[in-house]
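Asks: sequence plus predicted model, see below.
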Amino acid sequence: MHEQVARIQQWKAQHRWTMTQKWEHLFFLHWMVPRDVVRPLVPEPLEVDTFGGKAWIGIILFKMHHFKLRYIPMPYPFSFSEINLRTYVRANGYPAIFFVTLDAADPWVVHVAKRWYRLPYYQADIHFKHEGDTFQFHSRRRKREPVERFRGEFTTVSSGFPPSQGTVEHWLTERYTFFSQPSGHRHIYRGDIYHEPWTLQTARGRIDVNTMLQSYDIALPRSPDSVHYAKGVEAIIGPLRTFT
């Protein structure tokens, strides 16, 4: 624990940063799809990244705690749930995440993230329930019909392991740069993130409803190709920059 704190403090001393967050009880749900399915989601000049000859779409479910802006002495006092829709890209040969949409249950955080951090956030009614090793996650975006919804139940089925380089688990999760292009913006924005490497657990579950990509006319299969759980990390977010 002391080594982890020291590494976090060292990163803060060496890099510009704007906020810290704690992510807990993350579920990484991933689907393999043809590259052509993802290409319309990703603006040029970003390149769609592939593993095993396929592009990947991820839905990430988690709880956020201790959202804190750098120059504000106290963290935001409320925790909230999020559901992120993302895919994987390369920029100048470097692997990164591209955020398609992000849904959060807290209206203030949605406002700040959209206006100040240029992320494609939406407010949603999200319910997260945790009993033992079983997690239930229900989300309904607040907008006119058709509404993006997600409902599923998941449980862990393995002990923790660090994903090894060269595996799809490592390829999907160990990425520390993100891009976004909110609707109506001509610019692509880039940000960097630091956190300790992931410790993952294999998970399984049931998805009852998933219309998170209906606005893009994409229907994902009911069962993901990969499901993993992580207990959590503390993340440090760097400043947003214009990429193009």
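Replies: The structure has been received and is ready for your questions.

Asks: C-alpha from now on. contacts and neighbour counts both.
Replies: OK.

Asks: can you give me the strands for the chain?
Replies: Applying DSSP state E to the chain gives strands spanning 19-33, 47-48, 55-69, 80-91, 94-104, 121-131, 134-141, 149-156, 177-180, 189-194, 201-210, 226-237, 241-242.

Asks: out of these, the one nearest residue 167 is which?
Replies: strand 226-237 (12.1 Å; Cα to Cα).

Asks: which residues touch the closest one?
Replies: Outside of strand 226-237, the residues within contact range by Cα atoms under 8 Å, 6 or more residues apart in numbering are 12, 17-31, 156, 191-196, 198-204.

Asks: buried subset of these?
Replies: Buried residues within those, counting neighbours by 16 or more other Cα atoms under 10 Å: 12, 17, 19-31, 156, 191-195, 198-204.

Asks: could you find the closest non-adjacent residue to the residue nearest the centre of the chain?
Replies: Relative to the mean C-alpha position of the chain, the nearest C-alpha, by Cα atoms, centre = their mean, is the one of residue 84, at 4.6 Å. When the adjacent residues along the chain are set aside, residue 84 lies closest to residue 102, with 4.4 Å between them (Cα to Cα, 6 or more residues apart in numbering).

Asks: distance-wise, check the one you found relative to residue 158.
Replies: With the distance defined as Cα to Cα, to the nearest Å, residue 102 ends up 28 Å from residue 158.

Asks: circling back to that earlier point, hmm, the residue nearest to the centre of the chain is touching residue 97, no?
Replies: No: applying Cα atoms under 8 Å as the test, residue 84 and residue 97 come out as separate, 11.1 Å apart.

Asks: quick one: residues in contact with the longest helix anywhere in the chain.
Replies: As assigned by DSSP state H, the longest helix anywhere in the chain is helix 2-14. For helix 2-14, contacts defined as Cα under 8 Å, 6+ apart pick out 194, 195, 196, 236.

Asks: included below, for side-by-side comparison, is a second structure:
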Amino acid sequence: MVEPVTAEAPPLPRPRILRQSWLDLTFIHWAVDPASIAHFYPPGTRPDTFEGRAYVGLIPFRMVGNGFARGPALLPDFLETNIRLYSVDDHGRRGVFFLSLDANRRDVVAAARTIFGLPYRHTHMRYETTAITHTYTTQQPSSRITVQVGAPIESTGLEFFLTARWGLHVRRAGRTWYLPNEHPTWQLRSAEILDLQAGSLLQSVGLPDLSIRPPDHVAHSPGVRSYFGLPRRPAGR
């Protein structure tokens, strides 16, 4: 049985091992045929769907306050832009599966790849903001995203499906693991794309066709603080 989509995180089993804050996020999503992306998923997982459609997410943001659950931050703040899919495993756990995570700190990239096996890549990045706009730029692969933020929105089932994900699936040491997390309910605002140049970035993960059509859903959030628990048993072989 697949766990329900919930706006609030289920209790995170102790001990909490890590904390980090995700700030100034823009959520950009394209709806796709689940069969068109099924080959990306690690063993023991499959595309999660909402009303028969799967989604590809492009999410730029600032990462701050990285450290153990208690104590001072251990890693410097950095910028990140990730491309992610939505997954469900053989135990019914919903999560996120990352195709790429671009960051502007080599030490962060090395640590995340070594410890968790996440597909981080180093690139130069820049974040600029005004009272109502946010611009995120990456190099190699290149992208430029500018959005104008509007009024708060009342989340629907789709918003909860895309943002209320309480874990991630990662391929590590030949197995697929589930890393649970918790965070407050997202406070979302409407967002209008003023500039979206992400062809090279999407092509780098094998999704070039998405850049030729506009996204199906865009939203913005000031952010949340998140906590991670211990990895759970493999979702598949």
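Replies: Happy to help now that I have it. Just so it is clear, the model here is predicted, and its values are computed rather than measured.

Asks: just give the TM-score of the two.
Replies: The pair, once superposed, lands on a TM-score of 0.86 when counted by TM-score structural alignment, normalised by the length of the second structure; 223 aligned residues with a Cα RMSD of 2.2 Å.

Asks: what residues are up against the residue nearest to residue 84 of the first structure?
Replies: With Cα under 8 Å, 6+ apart, residue 102 of the first structure has these contacts: 82, 83, 84, 85, 119, 120, 121, 122.

Asks: and with 7 Å instead?
Replies: Contact analysis of residue 102 of the first structure by Cα atoms under 7 Å, 6 or more residues apart in numbering lists 83, 84, 85, 120, 121, 122.

Asks: same check, this time on residue 27 of the second structure
Replies: By Cα under 7 Å, 6+ apart, the neighbours of residue 27 of the second structure are 57, 58, 59, 218, 219, 220.

Asks: now residue 91 of the first structure. Nearest residue, chain neighbours left out?
Replies: Spatially, and ignoring its direct neighbours in sequence, residue 91 of the first structure is nearest to residue 46 (5.5 Å; Cα to Cα, 6+ apart).

Asks: what about the one you found, how many residues nearby?
Replies: 19 (other Cα atoms under 10 Å).

Asks: before we move on, what about residue 133 of the second structure?
Replies: Residues lying near residue 133 of the second structure (other Cα under 10 Å) number 16.

Asks: quick one: it and residue 148 touch, right?
Replies: Yes: distance between residue 133 of the second structure and residue 148: 4.4 Å, which falls inside the contact criterion (Cα atoms under 7 Å).

Asks: still on that earlier bit, now tabulate the strands of the first structure in TSV and tack on distance to residue 167 of the first structure.
Replies: Output for those, formatted as TSV (distance: least, Cα to Cα, whole Å):
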stretch	distance to residue 167 of the first structure
strand 19-33	14
strand 47-48	18
strand 55-69	14
strand 80-91	15
strand 94-104	15
strand 121-131	29
strand 134-141	26
strand 149-156	20
strand 177-180	19
strand 189-194	21
strand 201-210	14
strand 226-237	12
strand 241-242	30
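
Asks: for residue 111 of the first structure, which of those strands is the nearest?
Replies: Between residue 111 of the first structure and the strands of the first structure, the shortest gap by Cα to Cα is with strand 121-131, which sits at 8.1 Å.

Asks: and that closest one, what does it pack onto?
Replies: The helices and strands touching strand 121-131 of the first structure, judged by 3 or more Cα pairs under 7 Å, 6 or more residues apart in numbering; DSSP states H and E, are strand 94-104, helix 107-115, strand 134-141.

Asks: swap the cut-off to 8 Å and go again
Replies: Strand 121-131 of the first structure sits against strand 80-91, strand 94-104, helix 107-115, strand 134-141, with contacts defined as 3 or more Cα pairs under 8 Å, 6 or more residues apart in numbering; DSSP states H and E.

Asks: now do the longest one against strand 94-104, angle only.
Replies: Interaxial angle, strand 80-91 of the first structure versus strand 94-104 (axes from the mean of the first three to the mean of the last three Cα atoms, to 10 degrees): 150 degrees.

Asks: with adjacent residues omitted, what lies nearest to residue 47 of the second structure?
Replies: Residue nearest to residue 47 of the second structure in three dimensions, not counting chain neighbours: residue 87, with 4.9 Å by Cα to Cα, 6+ apart.

Asks: contact partners for the aligned partner of that neighbour in the first structure?
Replies: Structural alignment (TM-score structural alignment) places residue 87 of the second structure against residue 89 in the first structure. Neighbour list for residue 89 of the first structure: 46, 47, 48, 49, 95, 96, 97, 98 [criterion: Cα under 8 Å, 6+ apart].

Asks: how about the fourth one, what does it touch?
Replies: Taking Cα under 8 Å, 6+ apart as the criterion, residue 49 of the first structure is in contact with 55, 88, 89, 90, 95.

Asks: residue 140 of the first structure: which of those is nearest?
Replies: Compare each of these with residue 140 of the first structure using Cα to Cα and the shortest gap goes to residue 88, at 24.5 Å.

Asks: the closest one against residue 98, yeah?
Replies: Yes: under the contact definition of Cα under 8 Å, residue 88 of the first structure touches residue 98, with a separation of 5.8 Å.

Asks: state the distance from the residue nearest to residue 84 of the first structure to residue 76 of the first structure.
Replies: Using Cα to Cα, one gets 19 Å for the distance from residue 102 of the first structure to residue 76 of the first structure.

Asks: sweet, I'm off.
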